[in-house]
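> pasting the sequence and the predicted coordinates here, then a few questions.
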Amino acid sequence: MAKKTKGNKVLVTLKCSECGTRNYYRFKNRQKKYKLDSSKYCPKCRKHTEHKESK
């Protein structure tokens, strides 16, 4: 799933919704049950796209 870190934080991967490449890593609170999503720059698509949390 996600790489564990100390405390309640977990390292998760953000994946581009258009091309599927994994470009970003973020820390997330382990107790939150929602998936992260944000608009980030994808170097493969060369534009800002929606990036969602993946395994």
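Noted; the coordinates are in hand. Numbering: from 1, shown residues only.
> CA only for contacts and neighbour counts going forward, please
Noted.
> skipping adjacent residues, who's closest to residue 41 in space?
The spatial neighbour of residue 41 that comes closest, neighbours along the chain excluded (CA to CA, 6 or more residues apart in numbering), is residue 48 at 4.2 Å.
> what lies in contact with the host helix or strand of the one you found?
When secondary structure is defined by DSSP states H and E, residue 48 falls within strand 47-54. Strand 47-54 is contacted from outside by 12-18, 35-42, using CA atoms under 8 Å, 6 or more residues apart in numbering.
> gap between the residue nearest to residue 41 and residue 55?
Plainly put, residue 48 is 21 Å away from residue 55 if you go by CA to CA, to the nearest Å.
> next up, a structure to set beside the first:
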Amino acid sequence: MSKSKGARIVITLECCCRNLNNITKKKSGIFRYTSTKNRKNTPNRIELMKFCPYCNKHQKFREIK
């Protein structure tokens, strides 16, 4: 018997600063984190404060598809 997927899913978080066209950035590229969330407790998209090595500071990371 196989079990259902459950409520926990793997999500990808992407830095919000990547969407800005700021020339002062030293590095170019996209930095992403992976995490898990409970679908039942948080049905909406997540925003977390994480460290972005491209900006060299803490930024908001948003959940992407």
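Thanks, I have the structure now. Keep in mind that what you see is a predicted model, and the values were worked out from it rather than measured.
> tm score of chain vs chain?
Taking TM-score structural alignment, normalised by the length of the first structure as the basis, the two superposed chains have a TM-score of 0.75; 50 aligned residues with a CA RMSD of 1.5 Å.
> circling back: and the contacts of strand 47-54 of the first structure, which is closest to residue 28 of the first structure?
Each of those was scored against residue 28 of the first structure by CA to CA, and residue 12 proved nearest at 6.9 Å.
> isn't that closest one up against residue 23?
No. The pair formed by residue 12 of the first structure and residue 23 falls short of the contact definition of CA atoms under 8 Å, at 11.1 Å.
> residues touching the aligned partner of residue 54 of the second structure in the first structure, list them.
Under the alignment (TM-score structural alignment), residue 54 of the second structure maps onto residue 44 of the first structure. Contacts of residue 44 of the first structure were listed using CA under 8 Å, 6+ apart, and they are 19, 21.
> let's go with 10 Å and repeat that
With CA atoms under 10 Å, 6 or more residues apart in numbering as the criterion, the residues that contact residue 44 of the first structure are 16, 18-21, 23.
> which of those residues are conserved in the second structure?
Using both residues aligned by TM-score structural alignment, their matches' CA atoms under 10 Å as the contact test, the members of the contacts of residue 44 of the first structure still in contact in the second structure are 16, 18-19, 21.
> most neighbours among these, which one is it?
Ranked by neighbour count under the definition other CA atoms under 10 Å, those are headed by residue 16 with 25 neighbours.
> my guess is that residue contacts residue 25. True?
No. Under the criterion of CA atoms under 10 Å, residue 16 of the first structure lies out of contact with residue 25, with a separation of 11.9 Å.
> brilliant, that's me finished.
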